[in-house]
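Participant: Next one to model:
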Amino acid sequence: MSVDQASWEAAVRHLYEDAYGYVATGPRRHEDWRIDVVAVMERAVPDPRGWTGFDDDADDPGREKRPAYPFRQPYKADPLRPITPADVGERLWEIDRASAELLLLALTDNGCTLRYLERFTETFEELQGMVRTVLARYGDTCTCHTNVSTGPHTARRTSGRVPRAGRRLPSTGRTAAWSSSPTPRWGCSGHSATSEP
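Facilitator: Prediction:
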């Protein structure tokens, strides 16, 4: 599925305008994609295509001391210490694309549930189509990750290394790191940071 700028921006805006969120994409420059995700979280890189994401905290004064605000370091860490790629990897679980679609739908609500989708006039299938439009930008081979830690985990922690055979990223590999929370308790508050070549 190919996606154009107008469709992607419209889907992001419609899905997340009533949620507390951050949706941004940055360039993929490093073998260790976690470095690229930190750059996006700190708003240190522009969108490689010039597309407009969604950032509720762009002008928040908390960003003066912590560039990655509202994302936080691990619990008990120095609150002003910059987030590191290792911090990102320690918090994330790889999930399949179908799970990512449901998570992105849940992130349209600050309660991180699907029960509030009724506030939309669109059907579930139409909303799912919008989420697929958002994900289409990153291609069919992107990997998706979350830091939601409630419920069973069949996924594995993310080390930042290229995954084993069967999960290898292509040479133009894109990574979508859907981080659902800036807090160490891993609540669900609708933040995502992604990188692409």
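Participant: Please make it C-alpha for all contacts and neighbour counts, starting now.
Facilitator: OK.
Participant: Where does the residue of the chain most remote from its centre fall, secondary structure wise?
Facilitator: Most distant from the centre of the chain: Thr121, at 24.7 Å, with distances by CA atoms, centre = their mean. Following DSSP states H and E, there is no helix or strand that holds Thr121.
Participant: where's it relative to Glu90, distance?
Facilitator: The gap separating Thr121 from Glu90 is 38 Å, by CA to CA, to the nearest Å.
Participant: Provide a list of residues in contact with the residue farthest from the centre of the chain.
Facilitator: Residues near Thr121 by CA atoms under 8 Å, 6 or more residues apart in numbering: none.
Participant: show me where the chain has strands.
Facilitator: 22-27, 54-55, 93-95, 143-146, 175-177, 191-196 (DSSP state E).
Participant: Nearest to Val37, out of those strands?
Facilitator: strand 191-196 (5.9 Å; CA to CA).
Participant: Show me what counts as buried in stretch 115-131.
Facilitator: 117, 127-128, 130-131 (16 or more other CA atoms under 10 Å).
Participant: Can you give me the separation between the residue lying closest to Leu15 once chain neighbours are set aside and Gln128?
Facilitator: Spatially, and ignoring its direct neighbours in sequence, Leu15 is nearest to Thr108 (5.7 Å; CA to CA, 6 or more residues apart in numbering). According to CA to CA, Thr108 and Gln128 sit 12 Å apart.
Participant: got it, and Asp18?
Facilitator: Asp18 is 17 Å from Gln128, where distance means CA to CA.
Participant: wait, doesn't Asp109 sit right on Gly21?
Facilitator: No - with contacts counted by CA atoms under 8 Å, Asp109 stays clear of Gly21, the gap being 9.5 Å.
Participant: still on that earlier bit, TSV please, covering the buried residues of stretch 115-131 and showing distance to Glu9.
Facilitator: Formatted as TSV, the buried residues of stretch 115-131 follow (distance: CA to CA, whole Å):
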residue	distance to Glu9
Leu117	20
Leu127	14
Gln128	15
Met130	10
Val131	11
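Participant: Here is the second sequence; please produce its structure so I can put it next to the first one:
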Amino acid sequence: MRSEPAHDPTRGPSSCLDAAIWSAAVEMYRHRYSFIAVGPRTGEDWLPDVAEIMRRKVADPRGWRGKDPEVGEPELLEDPAFPFRVPPVDEEGAAEWRSGLFAIPRHSVKRLLVMLATNEMNVPRQHNFAERRAGMERHAAAILSRFPEGSTFFTNTDHGGENPDFYERVSTCWPLSQYVWDFGLLAVSDDEVALIWSFDAS
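Facilitator: Okay, the predicted model is just below:
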């Protein structure tokens, strides 16, 4: 009898993913200076959708939890996108902004999400990582499962080339914020755009 291949819940819409599971996954970032938000994708060019998320102008299409460490902070009164550098609307400026993004394969996303939740965005230096790894990877897989097969993923480092391993120390980035050191995931599906970004404000 031919055996059926094992189901990989991260490769398509998960029937198990709901608001509670998503919220628990977001909680993984509770000790990090991290921004987590999902907005609607409104067109072929998703860059304007990224700008709307950065400016806090759109809500999660599913009404699910996000994370915004700047809520209530005075910086938002002066700059609604703080701490992000919003992509320019002109073609040349937008192209330059995009040049700091690098496509990564789906199989690298889970480790990136885990790395973004570590204390120093540095897995080798994360205290008790061996004990926490399984739980963190479970939460990362839940986040990834929101974005079905065919989604595209970007980050702001070229670490590892076409097959990066984010459990290695990552030493370069192209900041998308006003800080000199940040890392994140930009996920784009047919219907949604997500920013999951962590910052070092030191």
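Participant: I'd like to know how many residues surround the residue lying closest to Ala177 of the first structure once chain neighbours are set aside.
Facilitator: Once flanking residues are discounted, Ala177 of the first structure sits nearest to His145: 4.8 Å by CA to CA, 6+ apart. His145 of the first structure: 26 surrounding residues under other CA atoms under 10 Å.
Participant: List the residues that contact the corresponding residue of the first structure for Asp49 of the second structure.
Facilitator: Matched by TM-score structural alignment, Asp49 of the second structure corresponds to Asp36 in the first structure. Applying CA under 8 Å, 6+ apart, we find Asp36 of the first structure in contact with 26-30, 195.
Participant: now the second structure: which of the residues you listed match?
Facilitator: On the basis of both residues aligned by TM-score structural alignment, their matches' CA atoms under 8 Å, what survives of those in the second structure is 26-29.
Participant: of those residues, closest to Pro61 of the first structure?
Facilitator: Top of the list for closeness to Pro61 of the first structure, among these and by CA to CA, is Gly26 at 22.5 Å.
Participant: So what does that closest one match up with in the second structure?
Facilitator: So Gly26 of the first structure corresponds to Gly39, using TM-score structural alignment.
Participant: how about the helices of the second structure, start to end?
Facilitator: Using DSSP state H, the helices found in the second structure span residues 19-26, 47-54, 75-78, 91-98, 106-117, 129-145.
Participant: how close does Ser99 of the second structure get to Pro88 of the second structure?
Facilitator: 12 Å.
Participant: repeat for Arg98 of the second structure
Facilitator: Relative to Pro88 of the second structure, and taking CA to CA, Arg98 of the second structure is found at 10 Å.
Participant: what's the answer for Ile21 of the second structure, then?
Facilitator: For Ile21 of the second structure relative to Pro88 of the second structure (CA to CA), the value is 35 Å.
Participant: again, but for Phe199 of the second structure
Facilitator: Counting by CA to CA - Phe199 of the second structure and Pro88 of the second structure are separated by 21 Å.
Participant: Between these two, which is the more surrounded one?
Facilitator: Taking neighbours as other CA under 10 Å, Phe199 of the second structure and Pro88 compare with Phe199 leading, 23 against 16.
Participant: Show the contacting residues for the residue nearest to that one when sequence neighbours are not counted.
Facilitator: Leaving out its chain neighbours, the residue that sits closest to Phe199 of the second structure by CA to CA, 6+ apart is Asp182, at 4.4 Å. Applying CA under 8 Å, 6+ apart to Asp182 of the second structure gives the contacts 173-176, 197-200.
Participant: of those residues, which stay in contact in the first structure?
Facilitator: Among the contacts of Asp182 of the second structure, the ones still in contact in the first structure (both residues aligned by TM-score structural alignment, their matches' CA under 8 Å) are 175-176.
Participant: follow-up on the earlier one: so, if you compare the buried residues of stretch 115-131 of the first structure, which one comes nearest to Met41 of the first structure?
Facilitator: When these are compared against Met41 of the first structure (criterion: CA to CA), the nearest one is Val131, at 20.8 Å.
Participant: The closest one pairs with which position in the second structure?
Facilitator: By TM-score structural alignment, Val131 of the first structure lines up with Ala140 in the second structure.
Participant: ok, the match of Gly26 of the first structure - contacts?
Facilitator: Contacts for Gly39 of the second structure (CA under 8 Å, 6+ apart) come out as 49, 53, 58-61, 192-194.
Participant: Of all the strands of the first structure, which one is nearest Leu104 of the first structure?
Facilitator: strand 191-196 (9.2 Å).
Participant: So what's the gap between the closest one and the chain middle?
Facilitator: Put simply, strand 191-196 of the first structure sits 4 Å off its chain's centre (CA atoms, centre = their mean, to the nearest Å).
Participant: Then stretch 11-31 of the first structure?
Facilitator: Remark: stretch 11-31 of the first structure is offset 7 Å from the chain centroid, using CA atoms, centre = their mean.
Participant: Ok, stretch 129-144 of the second structure next?
Facilitator: On CA atoms, centre = their mean, the centre of stretch 129-144 of the second structure falls 15 Å from the chain's centre.
Participant: Tell me, how many residues neighbour whichever residue in the second structure pairs up with the residue nearest to Leu15 of the first structure?
Facilitator: Aligned by TM-score structural alignment, Thr108 of the first structure pairs with Ala117 of the second structure. If you count neighbours by other CA under 10 Å, Ala117 of the second structure ends up with 26.
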